[in-house]
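A.B. asks: Model the structure of this input:
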Amino acid sequence: MSQAEHFDTVILGSGQGGKLLAWHLARSGQKVAVVERRWVGGSCPAVACLPSKNELWSARIAHLARNAAHFGTVTGPVKTDMTKVRARKQDMIDREIAFHLNTYKKSGAELIMGSGRFVAAKTIEVTLNHGGTRRVTGREMVINVGSHAAIPSIPGLGTVRALTHIEALELDYLPAHLIVLGGGYVGIEMAQAYRRFGSRVTIIEPGPPAHGQGGSRRRRRNVSHLDR
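C.D. replies: Okay, here's the model as predicted:
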């Protein structure tokens, strides 16, 4: 069992709130540790807000190029290179990681990469990503673990290796047909982006019944008419 290391504040999770708190406290003179399992800076710069907007912008450029004639610019056939779309997105993520690591270093807060779990009062054992364990205690403990995509309980869904937004943003090819389960803002973002890239897209939304009909049912909507 590793010997416990003592900090003024230990933060479990490096998302938006946790990292800003860590940097502020460390700059104020506290000894601070942040335990993060996977994404430096949290999900926003790694797999959510910023990467999705990066690909949405690439999709907008495809849309503008495809519709350039409306503005008086004549172009040839438009084709999306998803390998380059993904590379552009990854380049932005790499810059964000470098920024976060540099900010941790400058603030004095320690970033510990590994999976943490409470093993005693105000005590977290961290299984380090590169091997081994560390045990940290804090006068104050902050939980900032965020959320994850929910996978619906649909028979057969597991066998088809369905994607969440995380895997969708890693695609380096253009799906011929993308089916989006759920018409929330993330689903609509992905639907519009891939339609603009050139995929056929169908959204299946378990929303309220149409035209006052009773009962509940899933509503299917093809989005081939969305702006391309």
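
A.B. asks: Please make it C-alpha for all contacts and neighbour counts, starting now.
C.D. replies: OK.

A.B. asks: counting residues per helix, which one in this protein is longest?
C.D. replies: helix 82-107 (DSSP state H).

A.B. asks: Counting by contacts, list what that one packs against.
C.D. replies: helix 16-27, helix 43-46, helix 49-66 (3 or more CA pairs under 8 Å, 6 or more residues apart in numbering; DSSP states H and E).

A.B. asks: That helix: what's the following helix or strand?
C.D. replies: Using DSSP states H and E, the helix or strand that follows helix 82-107 towards the C-terminus is strand 110-120.

A.B. asks: Which residues outside stretch 195-202 are in contact with it?
C.D. replies: 59-60, 62-63, 79-80, 174-180, 191, 194, 220-224, 226-228 (CA atoms under 8 Å, 6 or more residues apart in numbering).

A.B. asks: same thing but 7 Å
C.D. replies: 59, 62-63, 80, 174-180, 191, 221-224, 228 (CA atoms under 7 Å, 6 or more residues apart in numbering).

A.B. asks: Just the residues you listed: which are in helices?
C.D. replies: 59, 62-63, 191.

A.B. asks: and the angle from the longest helix of the chain to helix 49-66?
C.D. replies: 150 degrees (axes from the mean of the first three to the mean of the last three CA atoms, to 10 degrees).

A.B. asks: How about helix 82-107, which residues are buried there?
C.D. replies: 82, 85-86, 89-90, 93, 96-97, 100, 104, 107 (16 or more other CA atoms under 10 Å).

A.B. asks: Okay, the residue located most distally from the centre of the chain and residue 100: tell me how far apart.
C.D. replies: Centroid-distance maximum for the chain: residue 72 at 37.5 Å, with CA atoms, centre = their mean. From residue 72 across to residue 100, the span is 43 Å (CA to CA, to the nearest Å).

A.B. asks: Also this sequence, please, to line up against the first:
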Amino acid sequence: MSDLDVDVVVIGAGPVGENAAGRAHEQGLSAAIVEAGLVGGECSYYACIPSKALLRPVDLLAATHRIPGVEAGPIDVGKVLARRDQFANPDDSGQADWLSGAGVTLLRGHGRLAGERAVEVTHDDGTTTTVSARSVVVATGSVPTAPPVDGIDDVGAWTNRDATQVKDVPSSLLILGGGVVGVEMATAYVRLGAQVTLVQHGDRLIPATEAEAGRRVQAALEADGVDVRLGTSMTAVRRDGADVVATLDDGSEVRGAELLVAAGRRSTTDDLGLETVGLPPGRPLGADDTTTVLGDWLYAVGDASTGAKLTHMGKYQARICADVIVARAHGKELGGRYSHHAATAEHTAVPQVIFTDPQVAAVGHSEASARDSGLPVRAVSFEIGNTAGGSLQADGYDGFASIVVDTEREVIVGATFVGQDVADMVHGATIAIVGEVPLSRLWHAVPSFPTMSEVWLRLLETYGL
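C.D. replies: Model prediction:
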């Protein structure tokens, strides 16, 4: 016997799960969603939203310094944190009300599979609700991982949650990891007044991007006063009074009031009852391009699956997932957007913006990843500061744009923009890649003058069109 019968039950009420449940209900299916924490998930309270709220004020101040005649500052840290709280106040009643208004039943508690098409929800008071559903969607997100560093579990190390919800900026901060979280938080904290040391085991920052992007971000961080240690690992950490002291593999030591571990994330699939349906727990769920994991009833979206751990890609998957569930409920064939285009976006056109200063906005392949994939490519780049739009944007504008072209098909398969205020430039490149727009056609997409988008014309000219 079940306590609740619905067409769709979603485990996880972050933005990805909300999208899946809401879209399914909009198309006529009954939907429930299960959440053990805050409705709105990691992105809303501890990641994308609060981190950008911390970064925007300090980046705006830096931008004013690049325009003569504009004076601003100094930063009022208290007001920055107060504004952050307006965006990421851990009160999820508004998001819960949105679910209710959208017709989705919210069940607060921990959800686990209880066999095929069944989810058992354990509430905080120990009671349980069993949900029977035609379709089950896993949208449980991810959690930070910590490398095997001696003592790391004993020093009260921060994760992204601590860094984005801080009440007071520490005098100094050690950061372990030079990926997106590491470089963004280094940017925010050094400009909020902390002394920052960043330790990265690899030979460059943000290694998934073009190498030049990592070099320019490193140069900017060092100009701000960040001590960047590349090709270095922490072997041990300990508390020495109020400080954390980290021993590095070269025998040296660095210290800070706090240690932020920004060394990656893993899918949260440990305690989901996957074994009740013959699947191993603790691993990303291998969904196909329709987001299907098992039969025609179990689906996975967002960080719980094997795709890029990015909110916008998870929400994209959630829209596909809901549409697939609705199509199957109505006996329709799957095709069109559930096949080729889904595969294109998932595997070759994933956009991302890193909100450092300079910003890094990229989509699709880097030159290295394209060559590793066996594509015949040529990459060209152009300095954005050498366009009228770039020079007007900031004195001494430091940034570049690059495209990676498949020379057989003459289409773009990757693009990168680095510089102040380039975040929104990446969507045009995303459209060009997903639409497989030939360069000969792209030539007729005339950029407005004088904007930084003029760099598109310069890139095509550099390529030889």
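
A.B. asks: now the buried residues of helix 82-107 of the first structure as a markdown table including distance to residue 24 of the first structure?
C.D. replies: Putting the buried residues of helix 82-107 of the first structure into a markdown table (distance: CA to CA, whole Å) gives the following:
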| residue | distance to residue 24 of the first structure |
| --- | --- |
| 82 | 39 |
| 85 | 35 |
| 86 | 33 |
| 89 | 29 |
| 90 | 28 |
| 93 | 23 |
| 96 | 19 |
| 97 | 19 |
| 100 | 14 |
| 104 | 10 |
| 107 | 8 |
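
A.B. asks: Just give the nearest non-adjacent residue to the counterpart of residue 134 of the second structure in the first structure, would you?
C.D. replies: Here residue 134 of the second structure is matched to residue 139 in the first structure, going by TM-score structural alignment. Among residues not flanking residue 139 of the first structure along the chain, residue 8 sits closest, at 5.0 Å (CA to CA, 6 or more residues apart in numbering).

A.B. asks: out of the ones in helices among the contacts of stretch 195-202 of the first structure, who's nearest residue 43 of the first structure?
C.D. replies: residue 191 (20.5 Å; CA to CA).

A.B. asks: Give the aligned range of stretch 316-331 of the second structure in the first structure.
C.D. replies: By TM-score structural alignment, stretch 316-331 of the second structure lines up with nothing in the first structure.

A.B. asks: What residues sit buried inside that stretch?
C.D. replies: Buried residues in stretch 316-331 of the second structure (16+ other CA under 10 Å): 316-326.

A.B. asks: Any idea how far that stretch is from the middle of the chain?
C.D. replies: Offset of stretch 316-331 of the second structure from its chain centre (CA atoms, centre = their mean, to the nearest Å): 24 Å.

A.B. asks: Please apply the same query to stretch 104-112 of the first structure.
C.D. replies: On CA atoms, centre = their mean, the centre of stretch 104-112 of the first structure falls 23 Å from that of its chain.

A.B. asks: what stretch of the second structure does that stretch fall on?
C.D. replies: Going by TM-score structural alignment: stretch 104-112 of the first structure matches residues 99-107.

A.B. asks: what comes into contact with that stretch?
C.D. replies: 21-22, 25, 31-35.

A.B. asks: Kindly check the end-to-end length of that stretch for me.
C.D. replies: OK, stretch 99-107 of the second structure end separation, CA to CA: 11 Å.

A.B. asks: For residue 41 of the second structure, see how far away the aligned residue in the second structure for residue 166 of the first structure is.
C.D. replies: Using TM-score structural alignment, the equivalent of residue 166 of the first structure in the second structure is residue 161. Residue 161 of the second structure sits 11 Å away from residue 41 of the second structure, going by CA to CA.

A.B. asks: swap in residue 53 of the second structure?
C.D. replies: 17 Å.

A.B. asks: same check, this time on residue 159 of the second structure
C.D. replies: 15 Å.

A.B. asks: what do you get for residue 218 of the second structure?
C.D. replies: From residue 218 of the second structure to residue 41 of the second structure the distance is 31 Å (CA to CA).

A.B. asks: Also residue 169 of the second structure?
C.D. replies: 24 Å.

A.B. asks: Those two: which has the busier surroundings?
C.D. replies: residue 41 (22 against 18; other CA atoms under 10 Å).

A.B. asks: What range does stretch 382-402 of the second structure cover in the first structure?
C.D. replies: Against the first structure, stretch 382-402 of the second structure falls on no residues (TM-score structural alignment).

A.B. asks: Any idea how far apart the tips of that stretch sit?
C.D. replies: OK, stretch 382-402 of the second structure end separation, CA to CA: 6 Å.

A.B. asks: show me the contacts for the aligned residue in the second structure for residue 122 of the first structure.
C.D. replies: Per TM-score structural alignment, the equivalent position to residue 122 of the first structure in the second structure is residue 117. Residues in contact with residue 117 of the second structure (CA under 7 Å, 6+ apart) are 132-136, 297.

A.B. asks: For the closest residue in space to residue 138 of the second structure that isn't next to it in sequence, grab the count of nearby residues.
C.D. replies: Ranked by CA to CA, 6+ apart and with sequence neighbours excluded, the top spatial neighbour of residue 138 of the second structure is residue 300, at 4.7 Å. Residues lying near residue 300 of the second structure (other CA under 10 Å) number 31.
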